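K.L.:
here is a sequence with its predicted model. Questions after.
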Amino acid sequence: PKSAVTKTVNTIHGDIQIPAHPQRIVVDLYQNDLLALGIKPVGSVKYFLDNPYSKDLVQGIESIGDRSSVSVEKVLTLQPDLILIASKDASEYEKYSKIAPTIVIPYGTYKNVHEELTAFGELLGKEQEAKTWLAQYDQRLQAARDKLKGIVQPGDTFT
């Protein structure tokens, strides 16, 4: 059931009304942000669904096609109440916005994971989930840094 409660979000395409608590989200890039917040989108692109590291988390998410060839028909059948896309291409926005409220968040909008996940938390009413996930992320990062102490010297570079 669609919630009657909406909120206004400022986007690169102006102010857009979105559900305050969207239930059926389709994404083309931001699948992992949503999963980190405990939100399972109804549709995502094959590239991200095929990631072996998140295969347990993506069970039940439908493929909307590949990044370069998303099926608008498939998106339509999923009956989303919110669509999140990364493309700045106005024709992409036009296509999606005919289906459901669409927010374009251009790739590279956020400087780091903290900025990105905090923004998604605010957008989707999952601020606390974002804080919790980021705290755990920082702990994992520190644990990894601690393991490298004495192995990697200041000034060394590695990948």
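P.N.:
Good, I have the coordinates.
K.L.:
C-alpha from now on. contacts and neighbour counts both.
P.N.:
Noted.
K.L.:
ok, the spatially most central residue of the chain - contacts?
P.N.:
For the chain, the residue sitting closest to the mean C-alpha position, by C-alpha atoms, centre = their mean, is Tyr30 at 2.4 Å. Counting by C-alpha atoms under 8 Å, 6 or more residues apart in numbering, Tyr30 makes contact with Leu84, Ile85.
K.L.:
hold the first one in mind and look at this next one:
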Amino acid sequence: MAFLTRRTFMGLMGVAALTPVLGGCSSEQPATAQEGNQSTDASANANGMRTVDTDKGQVEIPANPQTIVSDYYLGELLAVDVKPVIASPYALNNPFLAGMCDGIEELNTVSAETSLEMIAEKQPDLIITITEADYDKYSKIAPTVYIQDGKRSDEDLFRYIASLVNKEEAAEAYINEFNDKVAMVKDEMVSIVGDRTVSILEVWPQEIYTMGSRFARGGSILYDMWGLKAPEPIQSTMVDGDETYKVISVEALPDYAGDFILYGVLDGADSAYVDDSKLWQNLPAVKADRVLPYEQVAFMHRD
């Protein structure tokens, strides 16, 4: 990999990585949310509960939740110094969160029944989920907030989750520091890429995913915050438009491959059908060594 492309990739990794700006994330016991300012869309009552607006309507949750389960949003909670007692195995395997997850149990995903039993044993007072299909089951265990994927911008999503655990000020401090890091390297990224295009391609078994700024994998940093451009089919639909991702064929690669390619492979997937194809090998970015590999599990979420 050429020197400049190494710097490009390391710059992206440095900004995209979750940096613990608040201390205490590696203590042995799961931390709890501390009482603080309540969200503006919530009202407290005398029973220590408050009503919040959610993507399933209004839900009554504890004013100061102590035992939290989340099947997806681990990074957002850790960033405001809150540890759930149970989290998704996919989130716990994220290398950017290494050393921050001691004491968090991995959600048993062998079956829906085992997952529910495990959650119930913890007696949570708040469940935060991305999985609409599990909402009714979770709601029978504890107050549950369902968050529809892709409905909010990354910052608004973070603010919303922080408001559920009374960490609005911590979230604003984190966002400000994060945005400063993005701005610090923007000029360098723009000077390296120039008017060339950047694309995100991810290989799954017999499927190639391409993404813009409305999904995960750092797209919002590349396109929205740094202002880099994608190939036209991505730019028009997944950056300027509302489409989140698209599954493409090997034959479509020339249309979706940018001058720089961020390239991920699903853990366990065989990418030979792409890597060994003449279409892939003849792409300008491949020939010029401007393919920047990323670890899929590290970029899977949008935190």
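P.N.:
Looks like it came in fine. Keep in mind it's a predicted model, so treat the numbers as computed, not measured.
K.L.:
after superposition, what is the TM-score?
P.N.:
In this superposition the chains share a TM-score of 0.87, using TM-score structural alignment, normalised by the length of structure 1; 154 aligned residues with a C-alpha RMSD of 2.0 Å.
K.L.:
coming back round to it: any idea how far Val5 of structure 1 is from the residue nearest to the centre of structure 1?
P.N.:
Relative to Val5 of structure 1, Tyr30 of structure 1 is positioned 23 Å away (C-alpha to C-alpha, to the nearest Å).
K.L.:
got it, and Asp81 of structure 1?
P.N.:
Taken as C-alpha to C-alpha, the span from Asp81 of structure 1 to Val5 of structure 1 is 12 Å.
K.L.:
cool, and Ser68 of structure 1?
P.N.:
34 Å.
K.L.:
equivalent analysis for Gln31 of structure 1, please.
P.N.:
Separation of Gln31 of structure 1 from Val5 of structure 1 (C-alpha to C-alpha): 24 Å.
K.L.:
the more surrounded of those two?
P.N.:
The neighbour comparison of Gln31 of structure 1 against Val5 (other C-alpha atoms under 10 Å) goes to Gln31, with 23 against 11.
K.L.:
contacts only, for the aligned residue in structure 2 for that one.
P.N.:
Using TM-score structural alignment as the criterion, Gln31 of structure 1 maps onto Leu74 of structure 2. Leu74 of structure 2 makes contact with Lys83, Pro84, Ala87, Ser88, Ala91, Leu92, according to C-alpha under 8 Å, 6+ apart.
K.L.:
which one in structure 1 is aligned with the second one?
P.N.:
Aligned against structure 1 by TM-score structural alignment, Pro84 of structure 2 finds its counterpart in Pro41.
K.L.:
so its match sits right up against Leu29, yeah?
P.N.:
No - applying C-alpha atoms under 8 Å as the test, Pro41 of structure 1 and Leu29 come out as separate, 11.3 Å apart.
K.L.:
neighbour count winner among those two?
P.N.:
Between Pro41 of structure 1 and Leu29, counting by other C-alpha under 10 Å, Pro41 is the more crowded of the two (24 against 19).
K.L.:
just the element for the more buried one, please.
P.N.:
Pro41 of structure 1 belongs to no helix or strand when elements are defined using DSSP states H and E.
K.L.:
can you pull the contacts of the spatially closest residue to it that is not a sequence neighbour?
P.N.:
Ranked by C-alpha to C-alpha, 6 or more residues apart in numbering and with sequence neighbours excluded, the top spatial neighbour of Pro41 of structure 1 is Ile25, at 4.8 Å. With contact set as C-alpha under 8 Å, 6+ apart, Ile25 of structure 1 has these partners: Lys40, Pro41, Val42, Gly43, Pro80, Asp81, Leu82, Ile83, Leu84.
K.L.:
likewise for Thr118 of structure 1?
P.N.:
Shown in contact with Thr118 of structure 1 (C-alpha under 8 Å, 6+ apart): Glu127, Ala130, Lys131.
K.L.:
same thing but at 6 Å, please
P.N.:
Thr118 of structure 1 makes contact with Ala130, according to C-alpha atoms under 6 Å, 6 or more residues apart in numbering.
K.L.:
so which helix or strand takes in the residue nearest to Leu49 of structure 1 when sequence neighbours are not counted?
P.N.:
Nearest residue to Leu49 of structure 1, sequence neighbours excluded (C-alpha to C-alpha, 6+ apart): Val58, at 6.4 Å. For Val58 of structure 1, there is no enclosing helix or strand under DSSP H and E.
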